[in-house]
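In: Okay, predicted coordinates and the sequence, questions at the end:
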Amino acid sequence: MSTEDDVRRLATALPEVSEKPSYGTPAFFVAGRIFARMHEMPEVLVCWVPDLDEKEALLAADPAVLFTTDHYRGHASVLVRLAEIEVDELAELLGAAWDARAPRRLRETGTARERL
């Protein structure tokens, strides 16, 4: 089980991450680009993924943890049930989201997954 505090701790440990509100909820940005934010639904995280193919693979692999809604159709992100995801899995998702959104100059210094 993970919490919003785990999200915050893991996300802000990544290089050049800042936290500020987006759509009225806490959000995490790398070099000004959002890569994750808390959803309006309680205990749900919106997490960017590299592309739509990765999104579909993640959704198929673990539908108890990851899901989407019509609002996010065609968007490279998944919704994460924090109560259903282990902290190490959450760290992997946030690292992948950071990698997907970080500028090349940051990615060239190593992946986010190596930093967590």
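Out: That came through fine.

In: From here on, just use CA atoms for contacts and neighbour counts.
Out: Will do.

In: Quick one: classify the residue nearest the centre of the chain as helix, strand or coil.
Out: In the chain, the residue lying closest to the centroid (CA atoms, centre = their mean) is residue 47, at 2.9 Å. Recorded secondary structure, residue 47: strand (DSSP: H, G, I helix; E, B strand; the rest coil).

In: Might you report the residue contacts of it?
Out: By CA atoms under 8 Å, 6 or more residues apart in numbering, the contact set of residue 47 is 35, 36, 37, 77, 78, 79, 80, 93, 94, 97.

In: Correct me if wrong: the second one contacts residue 95.
Out: No - at 10.3 Å, residue 36 and residue 95 do not qualify as touching, with contact defined as CA atoms under 8 Å.

In: more neighbours, those two?
Out: Comparing residue 36 with residue 95 by other CA atoms under 10 Å, the one with more neighbours is residue 36, at 29 against 22.

In: Put this next to the first one:
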Amino acid sequence: MTDTLSRLREIALLLPDVEERESHGQPTFFVAGKQFAQFRDDHHGDGRVVVCVKTSGEDEQAMLLDAAPDTYSKPAYLGPSGWVAIDLSGDADWTLVEDRVARSWELAAPRALLEAGGR
């Protein structure tokens, strides 16, 4: 877990104006006070290691879940808001994780930050 969280932390903290703090007992990443990524390790005993990220909405969420069910799942609590969980166990695709975390950051970041150049 520590190596996985460290790697995720490196990805998230490279993005502008990111703050990490615990939310609901989980390491969570925020931009301008808005959550955009949450690390979960055995959340409520599910035995999984994932990062939860925002999508543009239910259509994108459904497309990702259908296209890659071994990679994406609907996370507890955040799923109804269009979030997906990305499996970080085994041989995770870290290029995909980096892209999805950055996209989630873009969806949460304030317009002024995006207009200033964002990432």
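Out: Happy to help now that I have it. Remember, it's a predicted structure, so these values are computed and weren't measured experimentally.

In: Overlay the chains and give the TM-score.
Out: Overlay of the two chains. TM-score (TM-score structural alignment, normalised by the length of the first structure): 0.85; 111 aligned residues with a CA RMSD of 1.9 Å.

In: residue boundaries of the strands in the first structure?
Out: Using DSSP state E, the strands of the first structure run over 17-22, 25-30, 33-38, 44-48, 66-67, 77-81.

In: May I see those arranged in CSV, with distance to residue 7 of the first structure as well?
Out: Putting the strands of the first structure into CSV (distance: least, CA to CA, whole Å) gives the following:
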stretch, distance to residue 7 of the first structure
strand 17-22, 11
strand 25-30, 9
strand 33-38, 9
strand 44-48, 8
strand 66-67, 15
strand 77-81, 11
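
In: closest to residue 2 of the first structure out of those strands?
Out: strand 77-81 (8.7 Å; CA to CA).

In: quick one: that closest one aligns where in the second structure?
Out: Strand 77-81 of the first structure lines up with residues 83-87 of the second structure when matched by TM-score structural alignment.

In: how close does whatever residue of the first structure lines up with residue 33 of the second structure get to residue 98 of the first structure?
Out: Under the alignment (TM-score structural alignment), residue 33 of the second structure pairs with residue 32 in the first structure. Noted for residue 32 of the first structure: a distance of 12 Å to residue 98 of the first structure, by CA to CA, to the nearest Å.

In: likewise residue 47 of the first structure?
Out: Relative to residue 98 of the first structure, and taking CA to CA, residue 47 of the first structure is found at 9 Å.

In: Name the residues contacting each of the two.
Out: In contact with both residue 47 of the first structure and residue 98: residue 35, using CA under 8 Å, 6+ apart.

In: Between residue 32 and residue 98 of the first structure, which has more neighbouring residues?
Out: Per other CA under 10 Å, whichever of residue 32 of the first structure and residue 98 has more neighbours is residue 98, with 31 against 14.

In: does the more buried one really touch residue 112, like I thought?
Out: Yes - using CA under 8 Å, residue 98 of the first structure is in contact with residue 112, at 6.4 Å.

In: who touches both of these two?
Out: residue 14.

In: which other helices and strands contact the biggest helix by length in the second structure?
Out: Ordering each helix of the second structure by length in residues (DSSP state H) puts helix 94-108 first. Packing partners of helix 94-108 of the second structure (3 or more CA pairs under 8 Å, 6 or more residues apart in numbering; DSSP states H and E): helix 2-13, strand 34-41, strand 49-53.

In: Most tightly packed of those?
Out: Neighbour counts (mean count of other CA atoms under 10 Å) averaged over each of those peak at strand 49-53, with a mean of 25.

In: For that strand, give me the average deviation versus the first structure.
Out: Following the fit onto the first structure, the mean deviation recorded for strand 49-53 of the second structure is 1.4 Å by mean CA distance after the TM-score superposition for the first structure.
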